[in-house]
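**Student:** Provided below for reference: sequence and predicted model.
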Amino acid sequence: MEKVVEMKGITKVFPGVIANENVDFDLKKGEIHVLLGENGAGKTTLMNVLYGLYAQEAGDIFIKGNKVSIKNPKEAIDLGIGMVHQHFMLVHNFTVAQNMILGNEPKKGINLDINKAITDTKALSQKYGFNIDPEAIIEDMTVGQQQKVEILKALYRGAEILILDEPTAVLTPQEIVELGVILKNLVKEGKSIILITHKLKEIMIMSDRVTIIRRGKLIGVIETKETNIDELAEMMVGRKVNLKVEKGDIKLGETVLKIEDLKVLDHRKIPAVKGVNLEVRRGEILAIAGVDGNGQTELIEAIAGLRKPLSGKVVLNGKDITGKSSKDAIEAGLGHIAEDRHKRGLILKYSLYENSILGVHYKSPFAKGIMMNYKEIKDYTKRLIKNYDVRTPNEEVTASSLSGGNQQKIVIAREIEKNPELLIAAQPTRGLDVGAIEYIHRRLVEERDNNRAVLLVSLELDEVLSLADRIAVIYDGQIVDILDAKDATEQKLGILMAGGTLKKEVEGGESRE
């Protein structure tokens, strides 16, 4: 089979870090090839070299057998390479069609031909079965739809080779299935696809071959049909990984979080949370399961003091924090692993040591009056980096210089080290590899076993089922049912998440909806 991409002996060095060391990679025409590795292993760096965002220190790139020098993304696009980044590059207040044509605008005389843009977008969307409205505004779309727009944008620019960076990190289970169908359709149309990921289950379903990179070096290339999840995990991390969460029996204590008839509006002033009642007790992990966009974000923001509720009550550790600030929530005993690490979890241009004390920066030993104790702050950050296995040259680098997974580890380390009474973990393993997921799951279970209350919000049903003691299913802003984890299955949760009900046996053998 023809090789459409060959990368030979690629080396890329950043100050203090060899990101790629003599790495070989190739992509055959019409295949889905996964680039697998831990956070910070050098996967995205290698693809950024192919896309012209970075220049390699050594090595050669061949496209369809011809040696090329790719100096910038425009040259990559001209060679038929398109890249969909983990954090999307869309203008949020533009329509789909406007985003599609940015930098490549069709003209009618001297005027922009927006009607042509709309027609072309519609035709392309229908050709690949994307079902996207060209006139929809990006900020009103789900993350899954936004991702489709990014893929369409690359196709609009003539991409034959598609690079998708962590494409399933922000998708619901249903959207992941949809993406799999889309990728298979693209391959049928003659496209060749590179997936950067560390989600082993999806690799087994979606890919033809897997290239494994560990700490910047090539570990091996393997045919997907000749391997399994356990072998891939071991090759990726360099040791056996326990993919099953080990958990002791639940020892319930008193209620830490009590929510009564909570109503919250979203950013468009439309009801998002519609009268939620919920309790989380010491010694348990209560998970909220639901399809993205059913009020989870607004519920968490109302608890964390990031959004004022319309009505209702939030009581944390015996203190009424309804409508109070996030500082008040932290003082009452809240730790919050935010679902969007860039928007809520980190200040990207701050150093790691500055990010590591956010929320407790005014307290001893980090501050004395208005003076900051930087020696103590840096020593503390070094301990977090070591204890939470954050891959970084040092504590001085900015948060933006870390890989997504390592950024997440800093957020998780900071929030757990606050010793909160209630830990909200919203999408805690989004964008993490199996080694890191194993570690984070263990830490969350430790928090539960240390008599803390944990509120887990996750789109990953595997994660919900393996971590939770109880599962509250949210649909259209309401808790539709709460199941004991031992009684829950993926099928039952799927029915409830789609707005259905479970048949329950009642006396006399009759059943009710």
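**Tutor:** That came in fine, so what should we check first? Keep in mind it's a predicted model, so treat the numbers as computed, not measured. Residues are numbered from 1 along each chain as shown.

**Student:** alpha carbons only for contacts and neighbour counts from here, please
**Tutor:** Fine.

**Student:** So the residue positioned nearest the centre of the chain, which state does it fall into?
**Tutor:** Central residue of the chain (CA atoms, centre = their mean): Arg430, 3.3 Å from the mean position. Three-state call for Arg430 (DSSP: H, G, I helix; E, B strand; the rest coil): coil.

**Student:** Show the contacting residues for it.
**Tutor:** For Arg430, the contacting residues are Ala169, Val170, Gly405, by CA atoms under 8 Å, 6 or more residues apart in numbering.

**Student:** Going by distance to Lys148, which of those residues wins?
**Tutor:** Lys148 has its nearest neighbour among those in Val170, at 12.4 Å by CA to CA.

**Student:** Quick one: the strands in the stretch 151-300 of the chain, in order.
**Tutor:** Along the stretch 151-300 of the chain, the stretches classed as strands by DSSP state E, counting those that start in this stretch are 161-165, 192-197, 209-214, 217-223, 255-265, 271-281, 285-289.

**Student:** okay, those, which one's buried deepest?
**Tutor:** Compared across these, strand 285-289 shows the largest average neighbour count, a mean of 26 (mean count of other CA atoms under 10 Å).

**Student:** And for it, what's in contact with it?
**Tutor:** Contacts to strand 285-289, defined as CA under 8 Å, 6+ apart, come from residues 280, 296, 445, 448, 453-459, 461, 464, 467-474, 493, 497.

**Student:** same thing but at 7 Å, please
**Tutor:** By CA atoms under 7 Å, 6 or more residues apart in numbering, the surrounding residues in contact with strand 285-289 are 280, 448, 453-459, 464, 468-474.

**Student:** Same question for stretch 479-493.
**Tutor:** The contact list for stretch 479-493 (CA under 7 Å, 6+ apart) reads Val276, Leu461, Leu465, Ala468, Asp469, Arg470, Ile471, Ala472, Val473, Ile474.

**Student:** can you redo these as CSV with secondary structure and distance to Ala399?
**Tutor:** Below are the contacts of stretch 479-493 laid out as CSV (DSSP: H, G, I helix; E, B strand; the rest coil; distance: CA to CA, whole Å):
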residue, secondary structure, distance to Ala399
Val276, strand, 35
Leu461, helix, 29
Leu465, helix, 32
Ala468, coil, 30
Asp469, coil, 33
Arg470, strand, 34
Ile471, strand, 33
Ala472, strand, 34
Val473, strand, 34
Ile474, strand, 33
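
**Student:** got another, please set it beside the one above:
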Amino acid sequence: MSSATSVAADAPPAVVLSGITKRFPGVVANSDVHLTVRRGEVHALCGENGAGKSTLMKILYGMQPPDEGTIEINGEQVRFRNPSDAIKAGVGMVHQHFMLADNLTVQENVVLGAEWLHGIGQKARRRIQDLAGQTGLNVDPGVLVEQLGVADRQRVEILKVLYRGAKVIILDEPTAVLVPQEVDELFVTVRSMQEQGFTFLFISHKLDEVRAIADSVTVIRRGTTVGTADPKTVSSRQLAEMMVGSELPSPETRESTVTDEVVLDVAGLTLLTPDGARPILDHVDLVVRSGEVVGIAGVEGNGQTELVETIMGMRKAAEGTVSLHGKELTKLGTLARREAGIGYVPEDRHRHGLLLTQPLWFNRILGYQTRKPTSKGMWLDTDGARRDTERIVAEFDVRTPGIDVPAAALSGGNQQKLVVGRELSGNPELLIASHPTRGVDVGAQALIWEEIKQARARGLAVLLISADLDELIGLSDTIKVMLRGRLVADADPATVTPEDLGSAMTGAGATSPAVVEAGTHESGVRDAGQEGEN
């Protein structure tokens, strides 16, 4: 029994949002939103990107004021001018992108900005150690954050809000970068804290996880609440259809489209740390064939980002070669590699995929400034770029008031659809897709998956890097596990489970016949005609 059921019947809810409306120029982000969160429950908030979840949570956390509506905390109406007001009222937020300083210790990160509470010495240290037991963080407060894994960094973020006195904790996409075993550990922490009286608002796109952890679910669509569901009786598919407002297509089985034609050939690729002391990538060998999706699984920080950036020419390899259709690209720059036929969906769309202050049509040109339809010889073709942006907006369901709005005005999911649309529109030979659906909703996810599947069927070679193990299993023809800069294992998507992959990713080794040590068998091509959920 969750603590939500043990709270006194006459106790006021922990949070009540009534009639919340928030407008921005040309956009109504929230329209008459109602949300009630009981004390001691885990209340999930689901909706497509652009549905208004982030804006609503920013209002609750004091980052933005509502234009209309009221907020009640424990039965008392409040008005937050800033996050400090929300924290004083007992509301804390753990952001999806961790806000920690790697070069500071756990204690320094937790205390930073809250020195007035317990000082910065032994009193603060004792308080942190007391709270650490609630989150399951079993590390010395003097350890540098850069030495922690992803799951422990998340615990430090939770520790920060507890240290400031939060009793209502907003978790924004908390499982996005966790392996299944770490998700289980997080859920144990959440349930334990529930029993101690804490209340959680859980924002996630992973509906199976929502149903596993939540006591109730509120769905937002197009800026307004459309209903509350009981996770014990509603299916993931029903929740998804509530989110998008229509039925979703049923999963299809597809025959393998993998051919013998090698598109990408990476041989002995080695990348060293800036001081040359150790390898970040250690003699990586990798082949991707026409019509094949090769997935890379790994806990973040094990070299996946560096592998992609070295293949793209953004980092200089110490050894090894990168070839596309037999043509070596190792000495070429990034633009030349793109012109050779590589499409690139970057891990960080804001840093490497978009110019946020520029209009959508201008972002269509990025990476394609030397090719049609965005150029005519030496000159940019702005009319061509505008026409093709209109096409991408229509074909990839990019929800926008128009192509002249800046990319920053779009939700994360619509930004991602714009990037994917641009990269597939270049008719690449190879698509490198790094976390292509991270932080996007089920509707955008389904569209991106379908576009990748269709391009694969046309012969596109795809290198897929993802922290979403279900995505890797569902899209890949073969999966390779990366650990400490090496490809250490191969997995068969037809039989492997997320738990199997999680074990290999964390260094536990192959615990299933579906995962074998790299190099012990011929991997990368499924038998002709074999079907799978690809």
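**Tutor:** Structure's in. What do you need? This one's a predicted model, so the numbers in the text were calculated from it and none came from an experiment.

**Student:** on that earlier part again, for Asn242 of structure 1, see how far away the residue nearest to the centre of structure 1 is.
**Tutor:** Taking CA to CA, to the nearest Å as the measure, Arg430 of structure 1 and Asn242 of structure 1 are separated by 18 Å.

**Student:** What of Ile410 of structure 1?
**Tutor:** 23 Å.

**Student:** and what of Gly248 of structure 1?
**Tutor:** On the measure of CA to CA, Gly248 of structure 1 and Asn242 of structure 1 end up 16 Å apart.

**Student:** Who has more neighbours out of these two?
**Tutor:** Just comparing Gly248 of structure 1 and Asn242: by other CA atoms under 10 Å the higher neighbour count belongs to Asn242, 14 against 9.

**Student:** Need the counterpart of the more buried one in structure 2.
**Tutor:** Aligned counterpart of Asn242 of structure 1 in structure 2: Pro249 (TM-score structural alignment).

**Student:** OK, contacts around its match?
**Tutor:** Here Pro249 of structure 2 is in contact with no residues (criterion: CA under 7 Å, 6+ apart).

**Student:** Over to Val91 of structure 2?
**Tutor:** Tyr61, Ala166, Lys167, Val168, Ile169.

**Student:** The equivalent of Gly485 of structure 2 over in structure 1 - nearest residue in space that isn't next to it in sequence?
**Tutor:** Aligned counterpart of Gly485 of structure 2 in structure 1: Gly477 (TM-score structural alignment). Distance criterion CA to CA, 6 or more residues apart in numbering; nearest residue to Gly477 of structure 1, sequence neighbours excluded, is Val273 at 4.2 Å.

**Student:** Would you map the helices across the stretch 301-450 of structure 2?
**Tutor:** Using DSSP state H, counting those that start in this stretch, the helices of the stretch 301-450 of structure 2 run over 304-311, 334-340, 360-365, 382-395, 412-425, 442-457.

**Student:** would you turn the ones you listed into a markdown table with distance to Leu207 of structure 2 and mean neighbour count?
**Tutor:** Putting the helices of the stretch 301-450 of structure 2 into a markdown table (distance: least, CA to CA, whole Å; neighbours: other CA atoms under 10 Å) gives the following:
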| stretch | distance to Leu207 of structure 2 | mean neighbour count |
| --- | --- | --- |
| helix 304-311 | 26 | 21 |
| helix 334-340 | 36 | 18 |
| helix 360-365 | 31 | 24 |
| helix 382-395 | 26 | 18 |
| helix 412-425 | 17 | 23 |
| helix 442-457 | 9 | 19 |
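
**Student:** So which of those is nearest Asn103 of structure 2?
**Tutor:** Using CA to CA, the helices of the stretch 301-450 of structure 2 put helix 304-311 closest to Asn103 of structure 2, at 20.5 Å.

**Student:** Would you mind getting the average deviation of the closest one from structure 1?
**Tutor:** Here helix 304-311 of structure 2, set against structure 1 after superposition, deviates by a mean of 1.3 Å using mean CA distance after the TM-score superposition for structure 1.

**Student:** in structure 1, what residues pair with that helix?
**Tutor:** The alignment of helix 304-311 of structure 2 onto structure 1 (TM-score structural alignment) spans residues 296-303.

**Student:** I'd like to know how far the counterpart of Ala272 of structure 1 in structure 2 sits from Ile158 of structure 2.
**Tutor:** Using TM-score structural alignment, the equivalent of Ala272 of structure 1 in structure 2 is Ile280. Separation of Ile280 of structure 2 from Ile158 of structure 2 (CA to CA): 30 Å.

**Student:** do the same with Glu173 of structure 2
**Tutor:** Distance, Glu173 of structure 2 to Ile158 of structure 2, using CA to CA: 13 Å.
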